[in-house]
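Visitor: got a predicted model here, sequence first, then my questions.
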Amino acid sequence: MASRVPQAGGILLVDKPGGVTSHDVVARSRRAFGTRRIGHAGTLDPMATGLLVLGIEGSTRLLTYLVGLDKTYTATIRLGQSTTTDDAEGDVTASVSSETLAAVADADIARGVAALTGPISQVPSAVSAIKVDGRRAYDRVRAGEEVELAAREVTISRFEIDAVRRSEGAIDLDVAVDCSSGTYIRALARDLGVALGVGGHLTALRRTHVGPFDVADAAAVDDRLADAPLLPPADVAARVLGRFDATVDEARDLRHGKRLAGAAARVPGALAAAIDPDGALIGIVEKRGSALKSAMNMPEPQGGAA
């Protein structure tokens, strides 16, 4: 398979459709761009739609620095039913009566949402992709095993209700969520339902942002995917980490693994994207005392180091 992209590659923003896995999208992208060297910065469930961030060729090295970015979602939570998967793909395990649902006031829902906003401890769904002793939790559940996952600390910066729609046997909430990486929105739906005493699960989910990247800029997964623009690795790394503008000599030293003595003062954060005078991404640098050293280097431009 002959790659159609430069050695350094780039970052591809894709708008994943529903009903396919994230790995299906990666496979489609590999065929479109003629390379197997494509990775992702976090998957979406098959039911979900929205932004996937893919790294192509040398830019797969950047994914480590993108996977932990905050996320934004829009979702629909259905109160009144619990499911085996905490979303609409699972079997219904419990339902409440219309009378019970009618007793849940909008103010009760608002209090429940407020309690799930900020730093919280969240137990992921048992059918998540988290590995337990080397195997995915969902594989263990499908094999009939009982799976109990440990709670994890996550931060819900925003949990807003955009609409409340009441019908016979259900209350549907259209919500928007800003959260830290590792948050499970279907676990929010489950926990809100539990807190209100009526059960809950997710019926729709769309990821609209990953860090500074917007699904509005993403390519559709269709026959034109091969023509989708790639974000230059230097631009992506600088947006996420800030930039360090290296001189020709500094670029050469970083590519050769040398530290830059006294250069840490030129980097505000712990990490930065090191950019050479031609605008190419040298790699990611980190502080070591007053010096800077390479934490990751990109493939050198054709023709060798600067």
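Guide: Nice, thanks for sending it over.
Visitor: only C-alpha atoms for contact and neighbour calcs from this point on.
Guide: Noted.
Visitor: show me where the stretch 101-250 of the chain has strands.
Guide: With DSSP state E, counting those that start in this stretch, the ranges of strands along the stretch 101-250 of the chain come out as 118-122, 131-132, 135-136, 152-167, 170-179, 200-210, 213-214, 219-220, 243-245.
Visitor: below is an additional structure, to be compared with the one above:
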Amino acid sequence: MNARGPQRRQSPPPPPGLLVVDKPAGWTSHDVVGKVRRLVGTRKVGHAGTLDPMATGVLVLGVERATKLLGHLALDTKTYLATIRLGAATTTDDAEGEVVSTADAGGVDEAAVDAGVAALTGDIEQVPSSVSAIKVDGRRAYERARAGEEVALAARPVHVGRFDVLVRRPGDAVLDLDVLVDCSSGTYVRALARDLGAGLGVGGHLTALRRTRVGPFTLEHARDVDTLVAEADGEAGRASLSLDLDAATATAFPRRDVDAAGADDLAHGRPLPPTGTPGTAAVFGPDGHVVGLVADTEGRARPVLVLAPAG
């Protein structure tokens, strides 16, 4: 024993990989990251694809070396289940904002809703919500909006591949629509609710939002926070990953297997023969472990990200 008393034995860091969390309502994405850091035993945790506090569902987190993977994952399409309330517009385009206008939506018929939805499907120009996380002169739009500033954001192109009305529920001067939305990254479902209501002349906002898919990762991969806490309190002493680094890359990218020489070349940052296909591919060595990501450039498969240390 030294002068400082007994030294606490530190646990080894967790293996690298992805943890897919079913985010609870009321939590920010950063809240989830902070909780997961304690549950898996490392500060090296990051997330991809922010969810608003009111939203629930799929939030993809990277642990240890897999944090480097987050910016390269194929997360360009997402799926949501949402509820749109027609008959009222709010300051935030969702139920957390103040109501700024109301109109009787009882007379909005099915054909009008279908036409409004069709106009918001496909390639569209969308003005993001004023309380989005987009930066305006170095500050988040939501910070400026909540400080009382007038926020004007430019429209930008997004793609809504699917916008289906699943259930229509008439209420007292309102009409609630349960919808399914498949869309490109950067699409705001709150803005779809706002624009649908505006187009119908009655106003609209979002009352519920659940993300069911981000790229290839779905609710089937996800676990809720209570389950993760129970795992951390169990014999293992930490929550387990949803996918280790090998499984995560194989799920998100086309796979390419190379021999030991090819694996060594990529581990040292050297290019490989071309894959012959567009986009990014995951390269696996003869031991079955991922070495890195490559993409064809100038006739060679050049490293996009090296995940395995040289040697």
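Guide: Yes, it's here. Only a predicted model underlies this, so the values are computations on that prediction, with no experimental measurement involved.
Visitor: could you identify which of the strands of the stretch 101-250 of the first structure is most buried?
Guide: strand 200-210 (a mean of 24; mean count of other CA atoms under 10 Å).
Visitor: got the angle between that one and strand 170-179?
Guide: Orientation of strand 200-210 of the first structure against strand 170-179 (axes from the mean of the first three to the mean of the last three CA atoms, to 10 degrees) gives an angle of 30 degrees.
Visitor: which residues of the second structure does strand 200-210 of the first structure align to?
Guide: Residues 204-214 of the second structure are where strand 200-210 of the first structure aligns, with TM-score structural alignment as the criterion.
Visitor: quick check: the aligned partner of residue 287 of the second structure in the first structure vs residue 82 of the first structure, distance?
Guide: Residue pairing (TM-score structural alignment): residue 287 of the second structure is matched to residue 278 of the first structure. From residue 278 of the first structure over to residue 82 of the first structure the distance is 56 Å, taken as CA to CA, to the nearest Å.
Visitor: neighbour count winner among these two?
Guide: A direct count of neighbours by other CA atoms under 10 Å for residue 278 of the first structure and residue 82 places residue 82 higher, at 26 against 10.
Visitor: so what's that one up against?
Guide: Remark: with contacts taken as CA atoms under 8 Å, 6 or more residues apart in numbering, residue 82 of the first structure is in contact with 92, 93, 94, 95, 190, 193, 199, 200, 201.
Visitor: one more time with 6 Å
Guide: Applying CA atoms under 6 Å, 6 or more residues apart in numbering, one finds that residue 82 of the first structure lies in contact with 92, 93, 94, 199, 200, 201.
Visitor: now the residues you listed as TSV including distance to residue 58 of the first structure?
Guide: Below are the contacts of residue 82 of the first structure laid out as TSV (distance: CA to CA, whole Å):
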residue	distance to residue 58 of the first structure
92	44
93	46
94	48
199	46
200	42
201	39
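Visitor: which of those residues lies closest to residue 304 of the first structure?
Guide: Residue 304 of the first structure has its nearest neighbour among the contacts of residue 82 of the first structure in residue 201, at 54.1 Å by CA to CA.
Visitor: number of residues surrounding residue 253 of the second structure?
Guide: Neighbours of residue 253 of the second structure under the rule other CA under 10 Å: 18.
Visitor: what's near enough to touch residue 22 of the second structure?
Guide: Contacts here follow CA under 6 Å, 6+ apart; on that basis residue 22 of the second structure touches 57, 58, 222, 223, 224.
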